[in-house]
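Colleague: model this:
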Amino acid sequence: MMAGEDVQADNDLNWYVVLTKPRQENRAQRHLAEQGGEVFLPLLTVEKLRNGKRLTQQEVMFPGYLFLRCRAQSPLLNKVRSTPGARMLLRFGNEPVVVFATLVDNLRDRLEQHETTLFSEQQSVRITSGPFKDYQALFKQYDGEQRAIVLINLLNKQQELLVELNHLSA
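Modeller: Sure thing, here's the model as predicted:
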């Protein structure tokens, strides 16, 4: 196989959107992968409070959907409806929806960045918006799913400040 043929082979692959049965995204992912498809199920790591304890768990980013990469003429596209956990391909009219590879790649990159931005105790963080924008602080702890308590030096004294997680960067 020549180098040009390898590029051409990659260009024949498309990403499609598969609709899944409720809460069966993992099952559909497993069975589609077993049938030879490349499957991408975007997962987010989230922290939740349960009974006063902080738990980290993975949740599906798009409940009821996943991405399948295969050739346009692949028999796998016709098998989606009979795959356990899957319902059908997302379609516009009679044609399955094709998703740009750059969109899927960008989504993967963003999820990888999100995974690395979880904060740990005593980690130095920067506040990115609000009245304390550009201040350095120390991460103390999470306060629910969307906020954190940070320690900031004000008037020569360390103060606790409640900040939205999306207003912090490492």
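
Colleague: Could you use CA atoms for every contact and neighbour count after this?
Modeller: Will do.

Colleague: And the strands in this protein?
Modeller: 13-20, 38-40, 43-50, 53-60, 65-71, 86-89, 91-92, 95-96, 98-99, 124-127, 136-143, 147-154, 157-164, 168-169 (DSSP state E).

Colleague: pretty sure residue 71 contacts residue 14?
Modeller: Yes: between residue 71 and residue 14 a contact is recorded at 6.0 Å, counting by C-alpha atoms under 8 Å.

Colleague: another one to check against the first:
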Amino acid sequence: MPWYVIYTKPRNEKKVAERLLQIGITVYCPMITMMKQWSDRKKKVQMPLLNSYVFVCLEEKEREQVFQVSGVVRYLFWLGKPAIVREDEIVALQEGLKDTMTSFEVKGIKIGDVLPIPTGPFQGKEGIIKQINKNSLQLILKELGVLITLNKEENK
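Modeller: Below is the predicted model:
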């Protein structure tokens, strides 16, 4: 069965994935763990890797079932047809998310440099450095068309 990409309402990825599972649809919502800073505390939270996107595996004739779930907006289309993600791409994403990058060191690099990503969900990809901060680094992944931020994890 093919994997399709569903576009969800903002910040509804987890809820949509749970509701789709409840009605018997195979779903995958890639999640990453991030350290969030509030004024009074720090906390590790699970966040979707791809904002407003969830993958579903179902037959073409069953595609309309996803609209029974609140939070689903539409399917992602490519060249006028629903976008299909290959099984091996889903597996690669799942495998890549098993290992997460926990730290990095900024040494002798500057904005515009191309940096290979050694570990984590984007392992093997290259990013162009957009911004360098004290505890974070922003990279543009050209082939995926996304901007990612790598945060330095503080040792406790």
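
Colleague: returning to what we had before: for residue 27 of structure 1, find the nearest of the strands of structure 1.
Modeller: Nearest to residue 27 of structure 1, of all those, is strand 86-89, at 8.1 Å by C-alpha to C-alpha.

Colleague: Where does the closest one end up in structure 2?
Modeller: Under TM-score structural alignment, the match for strand 86-89 of structure 1 in structure 2 covers residues 72-75.

Colleague: Map residue 72 of structure 1 onto structure 2.
Modeller: Under TM-score structural alignment, residue 72 of structure 1 pairs with residue 60 in structure 2.

Colleague: and its match, how far is that from residue 128 of structure 2?
Modeller: 38 Å (C-alpha to C-alpha, to the nearest Å).

Colleague: Pick out whichever of the two has more residues nearby.
Modeller: Neighbours were counted for residue 60 of structure 2 and for residue 128 using other C-alpha atoms under 10 Å; residue 128 has more, 18 against 12.

Colleague: who's in contact with the closest residue to that one other than its chain neighbours?
Modeller: The shortest distance from residue 128 of structure 2 to any non-neighbouring residue, by C-alpha to C-alpha, 6 or more residues apart in numbering, is to residue 114 (4.5 Å). Residues in contact with residue 114 of structure 2, defined by C-alpha atoms under 8 Å, 6 or more residues apart in numbering, are 126-129.

Colleague: Could you report the neighbour count for residue 35 of structure 1?
Modeller: Residue 35 of structure 1, neighbours per other C-alpha under 10 Å, totals 13.

Colleague: Could you check which residue of structure 2 pairs with it?
Modeller: Mapped onto structure 2 by TM-score structural alignment, residue 35 of structure 1 lines up with residue 23.

Colleague: Tell me how many other residues surround residue 52 of structure 1.
Modeller: By other C-alpha under 10 Å, neighbour count at residue 52 of structure 1 equals 8.

Colleague: next one: residue 102 of structure 1
Modeller: 9.

Colleague: Quick check: it vs residue 8 of structure 1, distance?
Modeller: Taking C-alpha to C-alpha, one finds residue 102 of structure 1 at 17 Å from residue 8 of structure 1.

Colleague: In structure 1, which helix is the longest?
Modeller: In structure 1, assigned by DSSP state H, the helix with the most residues is helix 101-116.

Colleague: And that helix, what's buried?
Modeller: Judged by neighbour count (16 or more other C-alpha atoms under 10 Å), helix 101-116 of structure 1 contains these buried residues: 108, 111.

Colleague: Could you do stretch 4-22 of structure 1 as well?
Modeller: Quick answer for stretch 4-22 of structure 1 (16+ other C-alpha under 10 Å): 13-21.
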